[in-house]
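Trainee: Provided below for reference: sequence and predicted model.
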Amino acid sequence: MKANELSDAAQRTLATWHHILERNAMEELDPLLSEHIVFRSPVAHTPYLGKAAIQLVLKTVNTVFENFRYHRSFVSEDGRSIVLEFSAEIGGKALKGIDMLRFDDQGLIEEFEVMVRPMSGLQALAAKMGAQLASATGMLKGNSNHSVPG
């Protein structure tokens, strides 16, 4: 049985994603994102739309997670999606999760969804992210009068 592979463009995007993540340089994420990017958080019912929202959320979570690392990955049959399994800690609470990325035809990320377990880790994540992003709620909900805090 042949292993599924991402398209060449998606593989380049993913390699750049890992490099950006290592440096917490989410301001460099823009060229990797589709104009129609959708981000689904494990702690928010409504998806976040747009590049500014995803950059803010990912930059913040990258400062909140301790000992973050990816373990395994799974590629979809069509080669346009990947699931990245990760582990991290928040305030002594261990958690595991997955990042599910879907790429468009040009290899840009068009969907980014995160799932986290167990509940205690998810609650710690929600509390810490909520405190960090309290001032950006309007921007995350799509209110164009708010900008990404510096």
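Mentor: Nice, thanks for sending it over.

Trainee: can we go C-alpha only for contacts and neighbour counts from here?
Mentor: Will do.

Trainee: mind checking the SS state of V43?
Mentor: Taking DSSP: H, G, I helix; E, B strand; the rest coil as the rule, one finds V43 in the coil state.

Trainee: burial of it, as a residue count?
Mentor: Residues within reach of V43, counting by other C-alpha atoms under 10 Å, total 16.

Trainee: who touches it in this structure?
Mentor: Contact partners of V43, counting by C-alpha atoms under 8 Å, 6 or more residues apart in numbering, are 122, 126.

Trainee: and it, how far from L84?
Mentor: For V43, the distance to L84 equals 18 Å [C-alpha to C-alpha, to the nearest Å].

Trainee: okay, now the one to match up with it:
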Amino acid sequence: MIEKCIADWHEYIIGKKPGGLEALIADECVFISPIVFKPQVGKDLTLAYLRAAGGTLGGQGTPGEDKPAENSGKFKYTKEILAGNHAMLEFETEMDGKYVNGVDIITCNDEGKIIEFKVMIRPLQAVNAVHAAMGAMLEKMKAA
């Protein structure tokens, strides 16, 4: 099942997924941020964080829009591991001249919807840059 889920995720990333991000995320999804201590529970919070990430890690800059992160050309997945209902996707990008390396750890249910999305980022300078950019993007999204 994870193969279809990740194929759909990649279709979303390149802007070809009908229904966009909402079609991929289960209502009970949990988003685990590298910045926020407490897991964010529910589809709406997961969507907000993933859209903010697309606007920061992908360089979009348009708050709250369901646009794929890779449009900037800097964000790219470099490795992929799939097993059972789990996937690990390693990514690289650049933010404000700083190298960002991380992984998305994705779990899907038997219907192929994402039920857990965990993000880990390195190095420390990247964590700090993502923290500042995500905070600003989430504030813009709240105001929009």
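Mentor: Alright, I've got the coordinates. Given the structure is predicted, the values throughout are model-derived calculations rather than measurements.

Trainee: would you map the helices across the second structure?
Mentor: Taking DSSP state H, the helices of the second structure run over residues 2-13, 43-56, 124-143.

Trainee: show the contacting residues for I115 of the second structure.
Mentor: By C-alpha under 8 Å, 6+ apart, the contact list for I115 of the second structure reads 25-30, 106-109.

Trainee: what's the burial count for the aligned partner of D110 of the second structure in the first structure?
Mentor: With TM-score structural alignment defining the correspondence, D110 of the second structure maps onto D105 in the first structure. D105 of the first structure: 11 surrounding residues under other C-alpha under 10 Å.

Trainee: aligned partner of R122 of the second structure in the first structure?
Mentor: Checking TM-score structural alignment: R122 of the second structure goes with R117.

Trainee: doesn't I98 make contact with that match?
Mentor: No - at 9.3 Å, R117 of the first structure does not count as touching I98 under the criterion of C-alpha atoms under 8 Å.

Trainee: more crowded one of these two?
Mentor: Here R117 of the first structure and I98 are set side by side on neighbour count (other C-alpha under 10 Å), and the busier one is I98, at 20 against 15.

Trainee: next up, the contacts around the residue found closest to the more buried one once you drop the neighbours it is linked to in the chain.
Mentor: For I98 of the first structure, the nearest residue in space outside its immediate sequence neighbours is E85; the separation is 4.4 Å by C-alpha to C-alpha, 6 or more residues apart in numbering. When contacts are counted by C-alpha under 8 Å, 6+ apart, E85 of the first structure touches 70-73, 96-99.

Trainee: map E85 of the first structure onto the second structure.
Mentor: Taking TM-score structural alignment, the alignment pairs E85 of the first structure with E90 from the second structure.
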